[in-house]
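Q: got a structure for you, letters missing:
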């Protein structure tokens, strides 16, 4: 059971706030009865009408995509570049990405049509840990990465402390592989953090989101999340606020 205004908004009729106004104005019927108070909950079997027009209650869907490089984290692009939803052609729900990955960044991206789920995972006070692996220019050391564990100022704002690890160093090519775990989601954050400590990113991949991984997937593959995985993500997001 879900609140009536949320169901109306999810159906694409209007925003949740406007849906509340519609209810108070007597413009909504549930099973033939006009509803004028907020707080009413409805289920899948209920017939809902707004201005005498029935609405379609779309099922929620939750998906994990292994986003390839060179793909836009959006549902459309005015330059006709590939977008993430191009890789889920059989999904009928009107899904959209939860947060984003840069055009040239690959890895784990979530997609859904559940706005509340998306908001909980991306809100600054709720965010879940995400693990990135980066190939950087330079010979990385723990000492170089240490400032990131305390937080550094980027564009006038200090980042939250990150977990860092040097995976490997290649003196021959002058490059290193490093791992960062962060829970924020600012634009180009990982790239900007590593650039700030003198390690420009050459290649970047998100390998983990909460407890979710890319195991068994190749770039362009996707799978649907099960109920346990969805609940786990929501629990992690909720625990962040405590």
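A: The structure has been received and is ready for your questions. This one's a predicted model, so the numbers in the text were calculated from it and none came from an experiment.
Q: from here on, contacts and neighbour counts on C-alpha atoms
A: Will do.
Q: Report the separation between residue 59 and residue 113.
A: 8 Å (CA to CA, to the nearest Å).
Q: Tell me how far the residue most central in space within the chain lies from residue 207.
A: Nearest to the geometric centre of the chain sits residue 98, at 2.3 Å (CA atoms, centre = their mean). Counting by CA to CA, the gap from residue 98 to residue 207 is 15 Å.
Q: next up, a second structure to put side by side with the first:
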């Protein structure tokens, strides 16, 4: 598609509609070129190509999305985790959903668990102004120092789950913090898994899979 005219121009002429409506159709995944959906308004198409709108096509603006990922341990946090082949649920994936997507809950490479990306300014504001509590399960080795649990409980809630597992509940979980806090009380972190952010549990989301936040879910 290196020659020809821009797809949004062809759609505007063929439907017919305004150029902005044509772009909305394309970004919304409603336009096919010779039977293949194309989501780039600037794609070049020849005059002999067949342009069609899919059933149910709408030029309504695309609502911002929030995406929840179960990050495996040892994997860097990036939008590359959002592979369409790894999606859970039935909401239509659009390339536009990756546009201006921001990470709002960082997680260090060695840890696993919930990671959140969003386009929604309301979610961004929530995390920036009143970050939700995070629940993190931490596997540790070593012997905790005397008074170590009380020390860990300064500014967060920490409790033993069993002899080698701690539960952290905190609004402050910057990468590296839990490792440092545990090291200060004689413990070595073996693994971390974030299982909840605010009111959102990881639930049954499998490792390396992702899904869209539903309209009824809140942090």
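A: Sure thing, it's come through. Values in this document were obtained by computation on a predicted structure and should not be read as measured data.
Q: More neighbours: which of residue 59 and residue 113 of the first structure?
A: Ranked by neighbour count (other CA atoms under 10 Å), residue 59 of the first structure and residue 113 place residue 113 first, with 20 against 13.
Q: Tell me which residues touch the more buried one, please.
A: Applying CA atoms under 8 Å, 6 or more residues apart in numbering to residue 113 of the first structure gives the contacts 60-62, 93-96.
Q: Kindly state which residue of the second structure is aligned to it.
A: Alignment note (TM-score structural alignment): residue 113 of the first structure maps to residue 119 of the second structure.
Q: try residue 164 of the first structure
A: Using TM-score structural alignment, residue 164 of the first structure lines up with residue 158 in the second structure.
Q: just the strands in the second structure please.
A: 5-6, 31-33, 36-37, 44-45, 51-53, 66-71, 102-103, 112-118, 134-142, 157-162, 165-170, 187-197, 200-201, 210-212 (DSSP state E).
Q: Looking at the ones you listed, which is nearest to residue 87 of the second structure?
A: strand 210-212 (5.1 Å; CA to CA).
Q: in the superposed pair, what's the mean gap between the closest one and the first structure?
A: Compared with the first structure after fitting, strand 210-212 of the second structure deviates on average by 1.6 Å (mean CA distance after the TM-score superposition for the first structure).
Q: Residue 130 of the second structure corresponds to which position in the first structure?
A: Match for residue 130 of the second structure (TM-score structural alignment): residue 126.
Q: wait, isn't that match in contact with residue 234?
A: No. If you go by CA atoms under 8 Å, residue 126 of the first structure and residue 234 don't touch, sitting 9.2 Å apart.
Q: What's the separation between the residue nearest to residue 233 of the first structure when sequence neighbours are not counted and residue 195 of the first structure?
A: Spatial nearest neighbour of residue 233 of the first structure, excluding adjacent residues (CA to CA, 6 or more residues apart in numbering): residue 210 at 6.5 Å. For residue 210 of the first structure, the distance to residue 195 of the first structure (CA to CA) stands at 25 Å.
Q: Neighbour count: these two, which is higher?
A: residue 210 (18 against 14).
Q: Just to confirm, what residue in the second structure is aligned with the more buried one?
A: When the second structure is aligned by TM-score structural alignment, the residue opposite residue 210 of the first structure is residue 198.
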